[in-house]
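Undergrad: I would like the atomic coordinates for the input below:
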Amino acid sequence: MAEPGVDTGALHLLDVSPSIAGRPLFAPLSLTVAPGSVAAVMGPSGSGKSSLLSLIAGLLDPALTAGGDVRIGDRSLLGLPPEARGVGLLFQDDLLFPHLSVRDNLLFGVPAGQSMAERLEQVREALEEAELSGFEARDPATLSGGQRTRVALMRTLLSRPRALLLDEPFSRLDHALRDRIRRFVFDHATRRSLPVLLVTHDPDDAAAAGGNRVDLVPA
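TA: Sure, this is the predicted structure:
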């Protein structure tokens, strides 16, 4: 079930392709990701997978230009600043702030305009949901890889995104842990009815996405 107050809708990629000096990185890509479902975009290193996510999130390198359109529901994201797009990103590196505790890392994701008591309650609930109760004061450096990924995910979800983008966030986890953390991420996004777009070169990631897979085609 979607969280109250969160605007959800399908993620639509319409003939999307970033270009450099007028040369597309890959053939135009069209794809619809329904709320609560996961789609995997496959491609080798250097094929433009990360640039695709950057285009969606509004973080495209200035040397590149955006082609096509990106929509959540009936609203185009192109032209909006990153903070107005409502897109959450989970990277290969968890990007936790090393100088902040787990609690303060999570507080960073909670939207402003609420009392500190309300914000702390959301952090407490997020840690409980991630099976990390009692970790509030922990230094991120003391966490395992799987724990760091769970904290990074909960920080992203606390920001109440309308779609979730995954840039190979499982690739650095031990193989034995990868399946469990992948399922944790997918389950929590699905529970919130978020469309999830995963870019990867790992066939196991694509299989876990439920068979909803497209391959980037060189331009």
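
Undergrad: can we go C-alpha only for contacts and neighbour counts from here?
TA: Will do.

Undergrad: Go through this structure and flag its longest helix.
TA: With residue count as the measure and DSSP state H as the assignment, the chain has helix 175-191 as its longest helix.

Undergrad: Next, the buried residues of that helix.
TA: By neighbour count with 16 or more other Cα atoms under 10 Å, helix 175-191 contains the buried residues 178, 181, 182, 184, 185, 186, 188, 189, 190.

Undergrad: how about the strands in the chain?
TA: Under the criterion DSSP state E, strands of the chain are mapped to 11-16, 19-20, 23-24, 29-33, 38-42, 64-65, 69-72, 75-76, 87-90, 163-167, 196-200, 213-215.

Undergrad: Any chance of the ones you listed in JSON lines with distance to residue 206 and mean neighbour count as columns?
TA: Below are the strands of the chain laid out as JSON lines (distance: least, Cα to Cα, whole Å; neighbours: other Cα atoms under 10 Å):
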{"stretch": "strand 11-16", "distance to residue 206": "18", "mean neighbour count": "20"}
{"stretch": "strand 19-20", "distance to residue 206": "25", "mean neighbour count": "16"}
{"stretch": "strand 23-24", "distance to residue 206": "24", "mean neighbour count": "16"}
{"stretch": "strand 29-33", "distance to residue 206": "14", "mean neighbour count": "17"}
{"stretch": "strand 38-42", "distance to residue 206": "5", "mean neighbour count": "23"}
{"stretch": "strand 64-65", "distance to residue 206": "27", "mean neighbour count": "17"}
{"stretch": "strand 69-72", "distance to residue 206": "22", "mean neighbour count": "21"}
{"stretch": "strand 75-76", "distance to residue 206": "27", "mean neighbour count": "14"}
{"stretch": "strand 87-90", "distance to residue 206": "16", "mean neighbour count": "22"}
{"stretch": "strand 163-167", "distance to residue 206": "12", "mean neighbour count": "24"}
{"stretch": "strand 196-200", "distance to residue 206": "7", "mean neighbour count": "25"}
{"stretch": "strand 213-215", "distance to residue 206": "6", "mean neighbour count": "17"}
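
Undergrad: Can you show me the helices along this protein?
TA: 49-57, 102-107, 116-129, 145-158, 175-191, 203-208.

Undergrad: okay, the strands of the chain in JSON lines with distance to residue 136 next?
TA: Putting these into JSON lines (distance: least, Cα to Cα, whole Å) gives the following:
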{"stretch": "strand 11-16", "distance to residue 136": "33"}
{"stretch": "strand 19-20", "distance to residue 136": "43"}
{"stretch": "strand 23-24", "distance to residue 136": "45"}
{"stretch": "strand 29-33", "distance to residue 136": "34"}
{"stretch": "strand 38-42", "distance to residue 136": "30"}
{"stretch": "strand 64-65", "distance to residue 136": "40"}
{"stretch": "strand 69-72", "distance to residue 136": "34"}
{"stretch": "strand 75-76", "distance to residue 136": "37"}
{"stretch": "strand 87-90", "distance to residue 136": "21"}
{"stretch": "strand 163-167", "distance to residue 136": "24"}
{"stretch": "strand 196-200", "distance to residue 136": "28"}
{"stretch": "strand 213-215", "distance to residue 136": "37"}
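
Undergrad: I'd like the structure of this one too, to check against the first:
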Amino acid sequence: MSGEAIRFEGATRRLDGFEAVFDLSVAAGTWLGIIGPSGAGKSTLLDMAAGFSDLDAGRVAMFGADMAGIAPADRPLAMVFQENNLFPGLDAFRNAALGLTPRLRLSAAERAEVADMLERVGLADKAGRRPHELSGGERGRVALARAFLSRRPILALDEPFAALGPALRAEMLALLADLRVSGSGEGTPRTILMVTHHPEDAVAHADRIAFVENGRVALEGPAHTLLSQRNDARLDRYLGPGRGET
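TA: Next up, the predicted model:
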């Protein structure tokens, strides 16, 4: 799959005195890191894409199709939240299997596919454990497994590894980088929109960066160039001394 994965055209959301208006285009196969101050509208951007936030004006299109009126479950996008949103009464296997089907009556081939994905994320021996029996990193792995099993070409991640320490966060990002390529099932890697408060993560993995401020995409460009040149006062204020450079 090639071309444009997602486009925001004057996509507007007004809530409690805050107005977000986004114009942004993301090519298929791009890993876009989304950074910016708290309250800038980063999560709103993802919610617009996923269909969790109704637009007051403008449009969101995916692979050329207008998403107006399209329910979240019917969009070509899977969402991974910071809290992972696992069902506490289901074990890791069944939580992951929801990416394939909500009915949880799996064929032998589907069970094998879920088992293979859990093995790929390092949880083959934890398939029978419920979320409260898993560590934060393991719950994140289940959420990633579920998202990739959905086979949707766009993944939106809202600070999914924010609660993890640096070493485990780096491990999870490396896993995400591997899965987006090896698990795409076609020539083009999955498109990723990832909100993060760690610019160094974006430098290490993202192709491009969108800097969001005051409900707008203030800057967008190649990750290393944008974060190394530091020639914009707004970005400088956000990053602070020495942040984001490699």
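
Undergrad: how deep is the counterpart of residue 100 of structure 2 in structure 1 tucked in, by neighbour count?
TA: In structure 1, the residue paired with residue 100 of structure 2 is residue 110, using TM-score structural alignment. Each residue near residue 110 of structure 1 was counted by other Cα atoms under 10 Å, and the total is 20.

Undergrad: wait, what's in contact with residue 110 of structure 1?
TA: For residue 110 of structure 1, the contact set (Cα atoms under 8 Å, 6 or more residues apart in numbering) comprises 119, 122, 155, 158, 159.

Undergrad: Put together TSV for those residues, with distance to residue 71 of structure 1 on each row.
TA: Listed next are the contacts of residue 110 of structure 1 as TSV, based on distance: Cα to Cα, whole Å:
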residue	distance to residue 71 of structure 1
119	30
122	29
155	24
158	22
159	19
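
Undergrad: Show me which pair in these is furthest apart.
TA: Maximum pairwise distance in the contacts of residue 110 of structure 1, criterion Cα to Cα, is 12.0 Å, between 119 and 155.

Undergrad: and the gap between the residue nearest to residue 21 of structure 2 when sequence neighbours are not counted and residue 38 of structure 2?
TA: Spatial nearest neighbour of residue 21 of structure 2, excluding adjacent residues (Cα to Cα, 6 or more residues apart in numbering): residue 12 at 4.4 Å. Using Cα to Cα, to the nearest Å, residue 12 of structure 2 is found at 19 Å from residue 38 of structure 2.

Undergrad: Settle it for me: which of those two has more neighbours?
TA: Set residue 12 of structure 2 next to residue 38 and count neighbours by other Cα under 10 Å: residue 12 wins out with 24 against 12.

Undergrad: Alignment lookup: the more buried one to structure 1.
TA: Residue pairing (TM-score structural alignment): residue 12 of structure 2 is matched to residue 18 of structure 1.

Undergrad: next one: residue 167 of structure 2
TA: With TM-score structural alignment as the criterion, the equivalent of residue 167 of structure 2 in structure 1 is residue 176.

Undergrad: quick one: its match from residue 170 of structure 1, how far?
TA: In this structure, residue 176 of structure 1 lies at 11 Å from residue 170 of structure 1, with Cα to Cα as the measure.

Undergrad: So residue 97 of structure 2 sits against residue 149, correct?
TA: Yes - the pair residue 97 of structure 2 and residue 149 qualifies as a contact (Cα atoms under 8 Å) at a distance of 7.4 Å.

Undergrad: who's more crowded, these two?
TA: Shown here are residue 97 of structure 2 and residue 149; by other Cα under 10 Å, residue 97 has more neighbours (28 against 22).

Undergrad: can you pull the contacts of the more buried one?
TA: By Cα under 8 Å, 6+ apart, the residues touching residue 97 of structure 2 are 104, 111, 114, 146, 149.

Undergrad: Out of these, which are shared with structure 1?
TA: Listed in the original numbering, the contacts of residue 97 of structure 2 still in contact in structure 1 are 111, 114, 146 (both residues aligned by TM-score structural alignment, their matches' Cα atoms under 8 Å).

Undergrad: correct me, but the match of residue 12 of structure 2 touches residue 51?
TA: Yes - checked against Cα under 8 Å, the pair residue 18 of structure 1 and residue 51 is within contact range at 7.0 Å.

Undergrad: who's in contact with the aligned partner of residue 48 of structure 2 in structure 1?
TA: The equivalent of residue 48 of structure 2 in structure 1 is residue 55 (alignment by TM-score structural alignment). Residues touching residue 55 of structure 1, when contacts are defined by Cα under 8 Å, 6+ apart, comprise 18, 66.

Undergrad: what does residue 66 of structure 2 give?
TA: For residue 66 of structure 2, the set of contacting residues under the criterion of Cα under 8 Å, 6+ apart consists of 59, 60.

Undergrad: just the one 5 residues further on next, same as before
TA: Listed by Cα under 8 Å, 6+ apart, the contact set of residue 71 of structure 2 reads residue 51.

Undergrad: The same query, at a cut-off of 10 Å, please.
TA: 50, 51, 52 (Cα atoms under 10 Å, 6 or more residues apart in numbering).

Undergrad: Then residue 28 of structure 1?
TA: Residue 28 of structure 1 makes contacts with 13, 14, 15, 16, 17, 18, 67, 68, 216, 217, 218, 219, as judged by Cα under 10 Å, 6+ apart.

Undergrad: ok, now how distant is whichever residue in structure 2 pairs up with it from residue 47 of structure 2?
TA: Under the alignment defined by TM-score structural alignment, residue 28 of structure 1 is paired with residue 22 of structure 2. The gap separating residue 22 of structure 2 from residue 47 of structure 2 is 12 Å, by Cα to Cα.

Undergrad: Same question for residue 219 of structure 2.
TA: Taken as Cα to Cα, the spacing of residue 219 of structure 2 relative to residue 47 of structure 2 amounts to 20 Å.

Undergrad: And residue 128 of structure 2, by the same measure?
TA: Going from residue 128 of structure 2 to residue 47 of structure 2 by Cα to Cα gives 31 Å.
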